[in-house]
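Q: 3D, please:
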Amino acid sequence: MRTEKDIFGSVQLPDETLYGIHTYRAIKNFPSSGEKINPYLIKAYLQVKLAATETNYKVGILEQHKYKLIVEAIERLIDETSDAIEGKSLLIYDKIIVDPLQGGAGTSLNMNINEVIANTAIALGGKNYGEYDFIHPIDDVNLSQSTNDTYPTALKIASIVLLRELTEAFANLQTELQKKENEFSSIIKLARTQLQDAVPITLGQEFGAFAQAIARDRWRLYNGEERLRSVNLGGTAVGNSINANRDYVLHVNSELNKITGLPIAKAEDLIDATQNLDVFVEVHGLVKAGATSVIKICNDIRFLSSGPFGGIGEIVLPEMQAGSSIMPGKVNPVIPEHTIQIAELVKGHDVVITNLVGSGNLELNAFLPAISHLFLKSLSLLRDAIYNLSEKCIKGIKANRDRCRENLLNSSAVAAILINEFGYDKNSELVKEAYHKKISFISLLKEKNLINEQKLNEIISREIGVKIE
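A: You can find the predicted model right below:
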């Protein structure tokens, strides 16, 4: 066991632990939520630490032997975090152990990272964990920094990376919907407004509209990245760069830009960028807009596939698993159902993020940990759900051509496109008569010899742009 001290006293830590007393206090103070810090945030935070270390050394305020060991430690930890992102190993979570929901505006996470970097570097230097007179987690690793500029900067980096991945997920979904638009372009069916029979449409046109909605969301998200590129690194505690070397402040963001490969830039007003988090409300609002589009599409798909015999049944979804423990043969639309639930979570996150961003006080928002956790969680969950929807549902959708035609012919939808033939009032009378006789509108037209089938098909083809055989 080793002894570490802070202003509250001393604690005994196992010799092999990489974290220190500040992390120990955090895990004792905050009950576990059962969740972990997003690995994209850990990686981004380590990249911020690397940029700070490189800059501190270049401006002459960090000794060379410390610099080399800290850089090597950070690079090793970045590799471990990349493994977690890729699903290869969760070793980093033996080291970064604080809960994502924590008081203190994120200081617990910053100190967990500082202590792990310091002890990793100490070990690389041949010393024992906790020998902070060799390399100190605050005086060396956190040099020129504060939680209040490193955490928001790391969050924006992680957000950009995940936002790009989410945008690609939307692009993939758009592509799959457009494929179905082309595949179903000649299948005429019944359109519905307010869940009631409306006019003829093609199944391809319906999927084309889905694709257009997703295309708008894709473009919104792509443009949303720009709002995240301005960071407050170098502002330290409140944005006025207290305890930061002037040259460090001028150059640290350029170093971060090189390390991440992202177009990061220092905010024009570091004080504003430190205390105001409205950009996360703005960008998450775009994510929420995408979630609502996905919910609408998933509900439409469930509706169109309902049945298969007692419902609409105009499309057939891929069968993924047994749907009931009591009804043999039942298969449910589980992929759209899953996607809807994820999208609803995103909408819920939006409410919390909005409320917490508005709850900041004066020079700092103490609720950044929850904002961060939910923001990144929305991006990750929605990304995975949309890829899942594309691959396990949309790609395998089949059209029930006969059912589409049957539903159309049994409805009064054709009446709307015959107004120029018979007038609105005459059509209304015919629709009512067909309803009372319990026959289709088209059957009534044939019964009364009002129009032959060839001419009817010509009119439908002209109106909806699809040739009817």
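
Q: all contacts plus neighbour counts: C-alpha atoms, from now on.
A: Noted.

Q: how about the strands in the chain?
A: Secondary structure of the chain by DSSP state E: the strands cover 2-6, 9-13, 188-193, 196-202, 230-231, 265-266, 315-316, 398-399.

Q: contacts for the last one, please.
A: Applying C-alpha atoms under 8 Å, 6 or more residues apart in numbering, the contact partners of strand 398-399 are 184, 314-317.

Q: kindly report the same for the fifth one.
A: Judged by C-alpha under 8 Å, 6+ apart, the contacts made with strand 230-231 from elsewhere in the structure are 152-153, 156, 264-267, 270, 273.

Q: quick one: which of the residues you listed has the most company?
A: Of all these, the highest neighbour tally under other C-alpha atoms under 10 Å goes to Thr153, namely 29 neighbours.

Q: so what's that residue closest to, chain neighbours aside?
A: Once flanking residues are discounted, Thr153 sits nearest to Val231: 5.4 Å by C-alpha to C-alpha, 6 or more residues apart in numbering.

Q: another sequence for comparison is provided below:
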Amino acid sequence: MSIRFEADSVGTREVPDEAYYGVQSMRAEENFTITGIGMNPVFLKNLALIKKAAAITNCLAGDLDQICAKAIIKASNEVAAGKFAKEFIVDAVQGGAGTSANMNMNEVIANRANEILGGEKGAYDHVHPNDHVNMSQSTNDVVPTAGKMTVIDLMQPLLDELARLESELYAKSIEFDDVIKMGRTQLQDAVPMRLGQTFHAYAVMVGRDKKRLAHTIKEMYAVNLGGTAIGSSINASQVYLDTVVPCLARISGMPLTQADDLFDATENLDGFVAVSGALKTCAVNLSKMCNDLRLLSSGPKTGLAEIALPAKQNGSSIMPGKVNPVIPEVVTQVAFLVIGHDTTITMAAEAGQLELNAFEPVLFYNLFESITTLKGAVKTLIDNCIVGIVANRERSRDLLEQSVGIITALNPYIGYKKAAEIAKQAIKQNKSVREIVLAKKLLSAKELDQILDPYALTGSHSVPSMLSIHPTFQEVSKHS
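A: Below you'll find the model as predicted:
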């Protein structure tokens, strides 16, 4: 392998001659073999767009000549299109607040720009990584800006999937509106409800998560680009300061604005914590729903079995015919991951000191993964589970009729104490509530039909009042 020699402030070392990265990237690769995972490709795209916007703005300001600017712009476009993906050799988790990521980008663009202008890689005689590609910038403003842009990019597919999930859950709520089942609290029989109401509640929950995430993403629009090292905009011209963010907004298509206080935007990462918190809340809700789906489909012969999930794969290497709820299981596992990531993100934001937070790399690594894995989980939940759920109508009705939970509806008519006695008797004698009430002549069959009407008990219409059933109560009412 042919080599070239490059020097930095640490010393001189060999670099593969064909490499577009340089000496600083190589040192970072040696220092940060941490996760084995490179930087997020969407993050790299956005970092390249920032370099393009900076070159355009510096040229407009008269600080960068047109020939150099055009070469940087062309190289940045190529990088943004993913042409040199293998040249980004720095680990996603790295020390130095992202300096290695920034310099990896600066070196690749500089070497490609030199090549465009007829120069050799590593010479930097036409375009220099620091002097030209990084002109008017600092790691401390380009990396946070690229991070926010990446969150914006990654979030939209998640929001789209959540909208699709919300729609499918509403569809199931309509499909299952006629399925009467027993509602449960603390895993014990409670009162009747419709299966459609269960899925409607899930849909409302997902819609709330979608709105919460869409709201928090707005915090990503304000960026600190132009603040350079700590927010004072040192080494940046007034033209650059005023123009670079509008330029970046235009070429990226994102509604970016420059933060009102660049010092605040450089040192504080609470916006990312807010996004992570919303992701965690969404993950918790999705996992709770998936826990419900596993319970409702448990069995299929010895559990609740009120619904059947689509069979997606064999459930055991030893038990023939066993099918497991693998899709809800994987969603819950993703929820665990997102919740753990939120803790890391929280601690990374808290660990910032004075004018800079050095822990953005691990924050971004976790936040990007939270968004992408949650999106994948929601997608498989829709396609491989929700759309294929089937209601076991007869099973649901049988369980309802065997339960004493309907006794709650009799409280207003026979009192709590009497109702409790009947419930205990029904369980002990394995009889229905209706049988015992009729045997004791507490209410007539007609009255029970009205009071215990399944749809009335689920809130589909109002439960008959005592005045409409008992003439005695009507007479009392006249004199009251």
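
Q: quick check: the gap between the residue nearest to Thr153 of structure 1 and Gly358 of structure 1.
A: 19 Å (C-alpha to C-alpha, to the nearest Å).

Q: and what of Ala244 of structure 1?
A: Remark: distance between Ala244 of structure 1 and Gly358 of structure 1 (C-alpha to C-alpha) = 29 Å.

Q: tell me which of these two has more neighbours.
A: Comparing Ala244 of structure 1 with Gly358 by other C-alpha under 10 Å, the one with more neighbours is Ala244, at 18 against 15.

Q: counterpart of the more buried one over in structure 2?
A: In structure 2, Ala244 of structure 1 lines up with Ala236, judged by TM-score structural alignment.

Q: next one: Tyr93 of structure 1
A: Tyr93 of structure 1 maps onto Ala85 in structure 2, by TM-score structural alignment.

Q: how about that match, what does it touch?
A: Contacts of Ala85 of structure 2 (C-alpha under 8 Å, 6+ apart): 41, 79.

Q: for stretch 181-191 of structure 1, which positions count as buried?
A: Residues of stretch 181-191 of structure 1 classed as buried under the neighbour-count rule (16 or more other C-alpha atoms under 10 Å) are 181, 184-191.

Q: what span of structure 1 is the helix of greatest length in structure 2 aligned with?
A: In structure 2, taking DSSP state H as the definition, the longest helix is helix 139-175. Mapped onto structure 1 using TM-score structural alignment, helix 139-175 of structure 2 spans residues 147-183.

Q: swap in stretch 360-367 of structure 2?
A: Using TM-score structural alignment, stretch 360-367 of structure 2 lines up with residues 368-375 of structure 1.

Q: distance from that stretch to structure 2 after superposition?
A: Superposed on structure 2, stretch 368-375 of structure 1 shows a mean distance of 0.7 Å to its aligned residues (mean C-alpha distance after the TM-score superposition for structure 1).

Q: re earlier: so who does the closest residue to the match of Ala244 of structure 1 other than its chain neighbours touch?
A: In this structure, Ala236 of structure 2 finds its nearest non-sequential neighbour in Ser136, 4.5 Å apart by C-alpha to C-alpha, 6+ apart. By C-alpha under 8 Å, 6+ apart, Ser136 of structure 2 lies in contact with 54, 58, 226, 228, 234-237, 240.

Q: now for the longest helix of structure 2, which elements pack on it?
A: Other elements packing on helix 139-175 of structure 2 under the criterion 3 or more C-alpha pairs under 8 Å, 6 or more residues apart in numbering; DSSP states H and E are helix 41-60, helix 99-116, helix 195-217, strand 222-223, helix 262-267, helix 360-384.

Q: so which of the contacts of Ser136 of structure 2 hold up in structure 1?
A: Contacts conserved in structure 1 for those, using both residues aligned by TM-score structural alignment, their matches' C-alpha atoms under 8 Å: 54, 58, 226, 228, 235-237, 240.

Q: so what corresponds to Lys52 of structure 2 in structure 1?
A: Alignment note (TM-score structural alignment): Lys52 of structure 2 maps to Leu50 of structure 1.

Q: brain fart, Gly303 of structure 2
A: So, by TM-score structural alignment, Gly303 of structure 2 is matched to Gly311.
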